[in-house]
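Q: Got a predicted structure here, sequence first:
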Amino acid sequence: APSQDSLQQSETGKETEEQCFRIKVSAKHLASPVFKACLLGGWNESSTFLENGSTTLTVSGWDLEAFLIVMRIIHSQNNQLPRRVSLELFAKITVIVDYYKCKDAIAFFSDIWLDDLESKSDLHLAGAFSRDHMLWMWVSWVFRRDGIFRRSTAVALKYSKIHISSLGLPLSTKLIYQLNVDRERGIE
């Protein structure tokens, strides 16, 4: 789920209010089973939705740019989508897609963006384990890119000098545990 904290630290160290997004939803585009459950499953929003055919949802905890990209894909606003995204932005998009379980709805764009990112990546040039390897591990896990997943985990196992963490990404705890077990075995 999105962060439950109402405040977060900014880069300057000052507390800032977390951004909330209000989105109007209708029955036209229920590409997410999470939205479908919210609108049809007895939640507070569902009564308004069933009466009016639309309602407003408030969501928070997401990167605004990433969230808007996902919403634009779901609502077929393709002319407003970026042709390329950074690995960082794609990882944020992937968190949202995973949470709302709408991977199929963005499959076309995720394939294009992943192919582009992979073609420019130095993932195969190991030598050091970095945050980017964890981002690659995350997006390849969700979008089932086995080759990328194997390369990123191989780099993690070979070059990580410290305990491997999920970096707050919703990677399986079993996966992170197993990576650390395998990493420790490799050190011995």
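A: That came through fine. Just so it is clear, the model here is predicted, and its values are computed rather than measured.
Q: make it CA atoms for all contacts and neighbour counts henceforth
A: OK.
Q: what ranges do the helices span in this structure?
A: Shown for the chain, the helices assigned by DSSP state H span residues 33-40, 44-52, 64-74, 87-100, 107-119, 131-142, 146-159, 173-187.
Q: and the angle for the shortest one with helix 44-52?
A: Angular relation of helix 33-40 and helix 44-52 on a 0 to 180 degree scale: 60 degrees, by axes from the mean of the first three to the mean of the last three C-alpha atoms, to 10 degrees.
Q: what's the answer for the fifth one, then?
A: In this structure, helix 107-119 runs at an angle of 130 degrees to helix 44-52, with the same axes, to 10 degrees as the basis.
Q: If you count neighbours, what's buried in helix 107-119?
A: By neighbour count on 16 or more other C-alpha atoms under 10 Å, the buried set for helix 107-119 is 109-110, 113-114, 117.
Q: of all the residues you listed, which comes closest to Glu18?
A: Set against Glu18, the nearest of these by C-alpha to C-alpha is Ser110 (27.2 Å).
Q: picking that back up, need the helices of the chain in JSON lines with distance to Ser165, can you?
A: Output for the helices of the chain, formatted as JSON lines (distance: least, C-alpha to C-alpha, whole Å):
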{"stretch": "helix 33-40", "distance to Ser165": "27"}
{"stretch": "helix 44-52", "distance to Ser165": "36"}
{"stretch": "helix 64-74", "distance to Ser165": "23"}
{"stretch": "helix 87-100", "distance to Ser165": "16"}
{"stretch": "helix 107-119", "distance to Ser165": "23"}
{"stretch": "helix 131-142", "distance to Ser165": "9"}
{"stretch": "helix 146-159", "distance to Ser165": "10"}
{"stretch": "helix 173-187", "distance to Ser165": "7"}
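Q: take the one below as the second:
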Amino acid sequence: MSERYRKILESGDLLIVLTPPTEPFAPWQDKEESETKTDPGAAKQAAEETEETGEKSSAEDTKAIPPEYTFLVSSHILRHASRLFEKDLDPDGPWKQPEVQPDGLRHKHLEGFDPQALSHVLNLIHFRTTQVPDNLEMEMLAKVAVIVDYFQCHEAMRFAVQSWIKEPNTNTVINELEFGRPLMLWLLIASVFKVQPILKRAITILVEEGTGPFDDLGLPISQDVISVIDTSREAIITQLLNGIYQFKNNLSDVVFCGSISSPRRAVP
């Protein structure tokens, strides 16, 4: 059996066809890269250095099509576990249903998700818990969170999440969090899976250390979380500005009072 074909349920009636991502997951732009992009001279030099190799590979890149992955699943189980599929696969709903293909199955096309992360989510939805690791690294957790957020299948993940993010691990994550790409991944994980201690700490760091507009790295960070970050940053900035204005006013009063009380010299 091909590694790109995964039989989640033997008696499945739906084939999920996944086109995997072609771009890096949540790329982080560091300071040096940012300076290169904002410096016209550096950007021009970088463009000249890559122009020749870019021309050679551009034709090949446009032809490169990532291989598809397929997953045999139950539409009935998906409808009960996922709000997305509850609407999308409802035979009585307003959405057009996938037609039965020559292989006797209906096909549902997805794109942009990590194949292994999708396999974990589908196995858990179909109660195949033994097919899913007891522990997942941060990177895979974030990729799973992206799919869970899209599928809206949080309840089906509840017990697995309790295994993946135990309280001792939560404390370790909180103590090690600092501004950077891992912080953004944990912000996503904590917001999707409702891990409040990590979420609060991540938001605090972003509010205190973030500069410039909030960059979600292409991750599905909820608007509620973004609003909390933006509102908190605006409140701090307003407080700082008010302090500066108050200091300026106090300084002006001191100078003004000093000028009044200073003795005038007699004109000879």
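A: Received, thanks. The model shown is predicted, which means the values in this text are computed figures rather than measured ones.
Q: Can you give me the TM-score here?
A: Overlay of the two chains. TM-score (TM-score structural alignment, normalised by the length of structure 1): 0.77; 177 aligned residues with a C-alpha RMSD of 3.0 Å.
Q: right, so of the helices of structure 1, which gets closest to Gln9 of structure 1?
A: Comparing the helices of structure 1 under C-alpha to C-alpha, the one sitting nearest is helix 64-74, at 16.6 Å.
Q: Can you give the distance of the closest one from its chain's centre?
A: When C-alpha coordinates are averaged (C-alpha atoms, centre = their mean, to the nearest Å), helix 64-74 of structure 1 and its chain have centres 11 Å apart.
Q: Same check on stretch 110-128 of structure 1?
A: In terms of C-alpha atoms, centre = their mean, the centre of stretch 110-128 of structure 1 is found 17 Å from the chain centre.
Q: What lies in contact with it?
A: The contact list for stretch 110-128 of structure 1 (C-alpha atoms under 8 Å, 6 or more residues apart in numbering) reads 83-87, 90, 133, 143, 151-152, 155, 159-160.
Q: List just the nearest of those residues to Arg72 of structure 1.
A: Within the contacts of stretch 110-128 of structure 1, the smallest distance to Arg72 of structure 1 is 13.2 Å, found for Arg83 (C-alpha to C-alpha).
Q: Identify the residue nearest that closest one in space, chain neighbours excluded?
A: Closest residue in space to Arg83 of structure 1, ignoring its immediate chain neighbours: Trp113 at 7.7 Å, by C-alpha to C-alpha, 6 or more residues apart in numbering.
Q: Can you tell me what Val59 of structure 1 aligns to in structure 2?
A: In structure 2, the residue paired with Val59 of structure 1 is Leu110, using TM-score structural alignment.
Q: give the contact list for that match.
A: Contacts here follow C-alpha under 8 Å, 6+ apart; on that basis Leu110 of structure 2 touches 16-19.
Q: rewinding a little: got the buried residues of helix 107-119 of structure 1 as TSV, with distance to Val95 of structure 1 columns?
A: Output for these, formatted as TSV (distance: C-alpha to C-alpha, whole Å):
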residue	distance to Val95 of structure 1
Phe109	15
Ser110	13
Trp113	15
Leu114	15
Leu117	17
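Q: before we move on, the earlier item: with respect to Ser10 of structure 1, which of the helices of structure 1 lies nearest?
A: With C-alpha to C-alpha as the yardstick, what comes closest out of the helices of structure 1 is helix 64-74 (15.3 Å).
Q: Just among the contacts of stretch 110-128 of structure 1, which is most surrounded?
A: Of all these, the highest neighbour tally under other C-alpha atoms under 10 Å goes to Ser152, namely 24 neighbours.
Q: Nearest to Phe21 of structure 1, out of the helices of structure 1?
A: Using C-alpha to C-alpha, the nearest of the helices of structure 1 to Phe21 of structure 1 is helix 64-74, at 7.9 Å.
Q: ok, and what's touching that closest one?
A: The contact list for helix 64-74 of structure 1 (C-alpha under 8 Å, 6+ apart) reads 21, 29, 31, 78, 80-81, 89-90, 92-93, 96-97, 105-106.
Q: What angle do helix 107-119 and that helix make with each other?
A: Interaxial angle, helix 64-74 of structure 1 versus helix 107-119 (the same axes, to 10 degrees): 130 degrees.
Q: Helix 64-74 of structure 1 vs structure 2, average offset?
A: Overlaying structure 2 shows helix 64-74 of structure 1 at a mean distance of 0.6 Å from the equivalent residues (mean C-alpha distance after the TM-score superposition for structure 1).
Q: Would you mind listing the residues in contact with Lys7 of structure 2?
A: Contacts of Lys7 of structure 2 (C-alpha under 8 Å, 6+ apart): 71-73.
Q: Give the aligned equivalent of the residue nearest to Arg83 of structure 1 in structure 2.
A: Alignment note (TM-score structural alignment): Trp113 of structure 1 maps to Trp164 of structure 2.
Q: roughly how far apart are its match and Glu137 of structure 2?
A: Distance of Trp164 of structure 2 to Glu137 of structure 2, given as C-alpha to C-alpha, to the nearest Å: 9 Å.
Q: In structure 2, what sits opposite Leu179 of structure 1 in the alignment?
A: Taking TM-score structural alignment, Leu179 of structure 1 has Ile229 as its aligned residue in structure 2.
Q: one step back: may I see the contacts of Lys7 of structure 2 organised as a markdown table, with distance to Phe214 of structure 2 and neighbour count added?
A: Formatted as a markdown table, those follow (distance: C-alpha to C-alpha, whole Å; neighbours: other C-alpha atoms under 10 Å):
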| residue | distance to Phe214 of structure 2 | neighbour count |
| --- | --- | --- |
| Phe71 | 36 | 23 |
| Leu72 | 39 | 21 |
| Val73 | 38 | 23 |
